[in-house]
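1. Need coordinates for the following:
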Amino acid sequence: MKKSLVGALGAVCALLFTAVGTTSAVGAPPATVKAVNFAGTVALSNCSGSVIRMPGSQPGDPALVLSNGHCLETGFPGAGEVITDQPSSRTFSLLGASGSRVATLRAHKVSYATMTDTDISIYELTQTYAQIQRSYGISALTLNDRHPVAGSAIKVVSGYWKRIYSCNVDGFVYRLKEADWTWRDSVRYTSSCNTIGGTSGSPVIDTTTGKVVAVNNTGNEDGARCTENNPCEVDENGNVTIRQGINYAQETYIVVPCIGIGNKVDLNLPGCTLPKP
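-> Got it, this is the predicted structure:
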């Protein structure tokens, strides 16, 4: 997992990228690229995250923060453990477009968290989207409700380090195993997204849509096999592949069917496949 900050202090420098439109082959329509910055991202005490909304979320709904399950203030959830509606008063530093802190947000509860099949935490805040927009001029990032696409350009936006990594979706991993935890259908980055400790929980943004398609969570640091901080890829036949220096994320389209009216997590909704307690 990318929670550990040891050895990462040398990477504090903030790298800001302004995306511009590009033109494809002659005669083809220009490809639109969304500008990606830090607006809507948050810094946790030990990780990164973002204020997120579903495609159907309403201005008066309580805002949500997305991060990793392994970023919980209570420690790593065990294999098979699912946490719902756990009281929390955790605070988050809300960032503006340039990466400066514009406000402190506070959680009301952990709506959902797990490290089983995926690695996510969803906090419900004490403020609504409308209140955050009105007070700070910051809009939430929208989760894409579709599976990410191999080869698509992405940016991993770390609120903790105020750093943006640019790369592409290299492919998808049938099973990603790290110590006691196993994740399904994980996103594998191309090598230029060399994320470090503290980037855990960063939103992974598709630069074509500007929407969140995954949440950054781990990478193989030392070339070890299936150990903590050294995940391994396992295919449908049980074959294991180790890719030292390659990093991964967990898809977030699976969250959308599990969020109902009022931004409440409902694991019994049609199409919801998140693990249940």
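2. only C-alpha atoms for contact and neighbour calcs from this point on.
-> Noted.
3. Quick check: Thr126 touching Ala107?
-> Yes. Assessed by C-alpha atoms under 8 Å, Thr126 is found in contact with Ala107 at 5.8 Å.
4. Have a look at the two and say which one is more surrounded.
-> Ala107 (21 against 15; other C-alpha atoms under 10 Å).
5. name the helices or strands packed onto the helix or strand harbouring the more buried one?
-> Using DSSP states H and E, the element containing Ala107 is strand 101-114. Helices and strands touching strand 101-114, by 3 or more C-alpha pairs under 8 Å, 6 or more residues apart in numbering; DSSP states H and E, are strand 82-87, strand 91-95, strand 120-128.
6. buried sites along the last one?
-> Buried residues in strand 120-128, counting neighbours by 16 or more other C-alpha atoms under 10 Å, are found at Ile120, Ser121, Ile122, Tyr123, Glu124, Leu125, Gln127, Thr128.
7. Now do the helices in the stretch 101-250 of the chain.
-> Listed in chain order, the helices of the stretch 101-250 of the chain (DSSP state H, counting those that start in this stretch) span 129-136.
8. What segments of it are strands?
-> 101-114, 120-128, 141-142, 153-158, 163-178, 181-189, 203-206, 212-219, 232-234, 240-241, 247-251 (DSSP state E, counting those that start in this stretch).
9. residue nearest the centroid of the protein?
-> Using C-alpha atoms, centre = their mean, the residue of the chain that lies closest to the mean C-alpha position is Val215, 1.9 Å off.
10. quick one, what contacts that one?
-> For Val215, the contact set (C-alpha atoms under 8 Å, 6 or more residues apart in numbering) comprises 66-68, 120, 200-204, 249-252.
11. rewinding a little: output the buried residues of strand 120-128 in JSON lines, with distance to Val156 appended to each entry.
-> Output for those, formatted as JSON lines (distance: C-alpha to C-alpha, whole Å):
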{"residue": "Ile120", "distance to Val156": "16"}
{"residue": "Ser121", "distance to Val156": "17"}
{"residue": "Ile122", "distance to Val156": "18"}
{"residue": "Tyr123", "distance to Val156": "20"}
{"residue": "Glu124", "distance to Val156": "22"}
{"residue": "Leu125", "distance to Val156": "23"}
{"residue": "Gln127", "distance to Val156": "25"}
{"residue": "Thr128", "distance to Val156": "25"}
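12. Name the nearest of these relative to Asp185.
-> Nearest to Asp185, judged by C-alpha to C-alpha, of the buried residues of strand 120-128 is Ile120 at 13.9 Å.
13. ok, Tyr189 touching Gly171?
-> Yes. At 7.2 Å, Tyr189 counts as touching Gly171 under the criterion of C-alpha under 8 Å.
14. Could you check which of the two is surrounded by more residues?
-> Using other C-alpha under 10 Å as the criterion, Tyr189 and Gly171 rank with Tyr189 on top: 27 against 18.
15. another one to check against the first:
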Amino acid sequence: MRLRALVSAGIALSASVLVAAPAPAISGGTKSSAPYAFMGSLQRPDSARPDGHVCGAALIAPQWMVTAGHCVRNDEDVLVGHPHGWKVRIGSTSVSSGGELIEVDTFIKRPGDLQGNDVALLKLKTSARAQPVKLATSKPTAATPTRILGWGITCDELKPKCFPDHLREADTVVQPSTACDDVGIQQSEICVGSLDGKTGPTNMDSGGPAIVRSNDSWILAGTVSGGNTGQQPAVYSAIPAFRTWMYDAMTDRQPSLEGAVDLDGCSGSVVRANNAKPSDPALLLTNGHCVTGDRPAPKAAVANRVEKRKVTVLNRTGKPKTTAATTKLVYATMTGTDVALYQLNKTYAQLTAEGAKVFKLAAMGPREATPLDLVAGGLRKTWSCAVGGVVPELREEGYALRNAIRYTEDCRAGAGASGAPLVNPHTGAVIGIHNTTNELGRVCTASNPCEVDSQGRKTVHKARRYGQQTAGIIPCLTSGSRVDLSLPKCTLTKPTT
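-> So this is what the prediction gives:
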């Protein structure tokens, strides 16, 4: 089991939750010479310390801070609450003076087991004047230089001599995930500190930040989740895995299932180009690997094949809104991208009249950090995350896919989500479709895609999920919402003859 920091004065500090030997707060570190505007101390009346400190926290918006999920534990075991007497001191090297002292209005804990979901938000009663820290958009890789901060205890006793008033910091690195296997680590976490454990967080450093340099500023990469036994690095929650959950919690935005399509084991959506007319036969978008006939071969495509399938379009809550049927498979490929377009037996006007949502296809591809909603009609589930990066080439089972979308870790879609639209929540347009997951950590095999960089080097990331961009469909659509692969700007893979 992973070790956790003490956050309540009502629980005895036992050997099982302490580092193996006395060490300075932020073990291996030094006193910070200057304050960090975003750095905060969460202080609770039930703290074992006279200064009230229980955990670190980081200001990510004027009225919001992020900390560890176990730092907001409470007797009622609720995920959302309005605590009494909780405060945060922000922007000071001292835990007891300076900076801003602001009351906590609300805490919101990430649902799920702590291991892998150990994140919580603190909404402040008033906005802080300090400058928030920016959030990392992707997990830092092994060997990335990292700075850690905190006011953790300096020895193994609950006595004032062990409670530092001055903020401490240490420069260390991100370690390979395998270095934290002994204490348990999930895909949504990173391993930080020295391999021997001599540089890392101690008790009451929980929720404190791991920050990395981006140009001339710091960005937040992680928050302390699990301690160590003094002989290995510590586990930090990876901020990129939760950035969209945090955004949704702060804005109260929840994606709906409206317009999602259940397609017999896959997902899909009804889509149109800007120039589509209401009288055009509607188009259904899904994956090339979701077709019912033979799949397109590598370096090939199929077009105008008869395939009759039932299509169920859902409402906001996931119940059937209306139905349609495919008349033919207009186009499908798994080379370059993984898409299929079906023509339906209803027009856009008919579907709209029946209350079905029709999505617009975005003409431009997404960039890193673009938010997205994954809307899986086949599973009746939605996820919110962001673009973690664009992969120049993704290979799987003999197929090569260009400019694939790599998600941040929030989107955890499984079987049945293939073909689900990736919707930009700000525009409502489809920017891609979900298509694959590396399930077993294998290299370039079925259900185990590998990333290939511009130098041809392959990398594998178990449990990483990917989507395909759909902007390339737009140049291939002509009047009547027909696919014309001969158009000058159409780069979709052509069918073999």
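16. TM-score for this pair?
-> The TM-score (TM-score structural alignment, normalised by the length of structure 1) is 0.86; 247 aligned residues with a C-alpha RMSD of 1.7 Å.
17. Output the helices and strands packed on strand 101-114 of structure 1 in a markdown table, with distance to Glu73 of structure 1 appended to each entry.
-> Below are these laid out as a markdown table (distance: least, C-alpha to C-alpha, whole Å):
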| stretch | distance to Glu73 of structure 1 |
| --- | --- |
| strand 82-87 | 11 |
| strand 91-95 | 10 |
| strand 120-128 | 11 |
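18. Between those, which one is closest to Arg184 of structure 1.
-> Counting by C-alpha to C-alpha, Arg184 of structure 1 lies closest to strand 120-128 out of those; the figure is 12.5 Å.
19. and the gap between the spatially closest residue to the residue nearest to the centre of structure 1 that is not a sequence neighbour and Glu221 of structure 1?
-> Counting by C-alpha to C-alpha, 6 or more residues apart in numbering, Val215 of structure 1 lies nearest to Pro203, which is 4.8 Å off, once chain neighbours are set aside. As judged by C-alpha to C-alpha, to the nearest Å, Pro203 of structure 1 and Glu221 of structure 1 stand 21 Å apart.
20. Could you check which of those two is surrounded by more residues?
-> Regarding Pro203 of structure 1 and Glu221, a neighbour count based on other C-alpha under 10 Å identifies Pro203 as having more, with 36 against 18.
21. Please pull up the equivalent of the more buried one in structure 2.
-> In structure 2, Pro203 of structure 1 lines up with Pro421, judged by TM-score structural alignment.
22. what does Pro275 of structure 1 give?
-> Residue correspondence to structure 2 (TM-score structural alignment): Pro275 of structure 1 is matched to Thr493.
23. Adding distance to Val51 of structure 1, write the strands of the stretch 101-250 of structure 1 out as a markdown table.
-> Below are the strands of the stretch 101-250 of structure 1 laid out as a markdown table (distance: least, C-alpha to C-alpha, whole Å):
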| stretch | distance to Val51 of structure 1 |
| --- | --- |
| strand 101-114 | 10 |
| strand 120-128 | 9 |
| strand 141-142 | 6 |
| strand 153-158 | 12 |
| strand 163-178 | 16 |
| strand 181-189 | 21 |
| strand 203-206 | 9 |
| strand 212-219 | 11 |
| strand 232-234 | 30 |
| strand 240-241 | 34 |
| strand 247-251 | 16 |
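24. In three-state terms, label Gly262 of structure 1 for me.
-> Here Gly262 of structure 1 is recorded as helix under DSSP: H, G, I helix; E, B strand; the rest coil.
25. Could you find the counterpart of it in structure 2?
-> Mapped onto structure 2 by TM-score structural alignment, Gly262 of structure 1 lines up with Gly480.
26. same deal with Cys193 of structure 1?
-> The alignment partner of Cys193 of structure 1 in structure 2, by TM-score structural alignment, is Cys411.
27. Tell me how many other residues crowd its match.
-> Residues within reach of Cys411 of structure 2, counting by other C-alpha under 10 Å, total 24.
28. I'd like the distance between it and Ala249 of structure 2.
-> Remark: distance between Cys411 of structure 2 and Ala249 of structure 2 (C-alpha to C-alpha) = 15 Å.
29. How about Cys385 of structure 2?
-> From Cys385 of structure 2 to Ala249 of structure 2 the distance is 12 Å (C-alpha to C-alpha).
30. Gly56 of structure 2 now?
-> Computed as C-alpha to C-alpha, the Gly56 of structure 2 to Ala249 of structure 2 distance reads 20 Å.
31. follow-up on the earlier one: what residues are up against the match of Cys193 of structure 1?
-> Listed by C-alpha under 8 Å, 6+ apart, the contact partners of Cys411 of structure 2 are Leu374, Trp383, Ser384, Cys385, Arg465.
32. any chance of those residues in a markdown table, with neighbour count and distance to Ser225 of structure 2 too?
-> Shown next, in a markdown table, are the contacts of Cys411 of structure 2 (neighbours: other C-alpha atoms under 10 Å; distance: C-alpha to C-alpha, whole Å):
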| residue | neighbour count | distance to Ser225 of structure 2 |
| --- | --- | --- |
| Leu374 | 30 | 27 |
| Trp383 | 19 | 23 |
| Ser384 | 28 | 23 |
| Cys385 | 27 | 21 |
| Arg465 | 24 | 24 |
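33. Just give me the closest of those residues to Ala300 of structure 2.
-> Nearest member of the contacts of Cys411 of structure 2 to Ala300 of structure 2, counting by C-alpha to C-alpha, is Arg465, at 24.0 Å.
34. buried sites along the strand holding Ala107 of structure 1?
-> Neighbour-count burial for strand 101-114 of structure 1 flags Arg101, Val102, Leu105, Arg106, Ala107, His108, Lys109, Val110, Ser111, Tyr112, Ala113, Thr114 (criterion: 16+ other C-alpha under 10 Å).
35. so which two of those are the farthest from each other?
-> Once C-alpha to C-alpha is applied, those give Val102 and Thr114 as the farthest pair, at 29.2 Å.
36. Enumerate every residue touching the counterpart of Ala400 of structure 2 in structure 1.
-> With TM-score structural alignment as the criterion, Ala400 of structure 2 lines up with Thr182 in structure 1. Contact analysis of Thr182 of structure 1 by C-alpha under 8 Å, 6+ apart lists Met115, Thr116, Asp117, Thr118, Arg175, Leu176.
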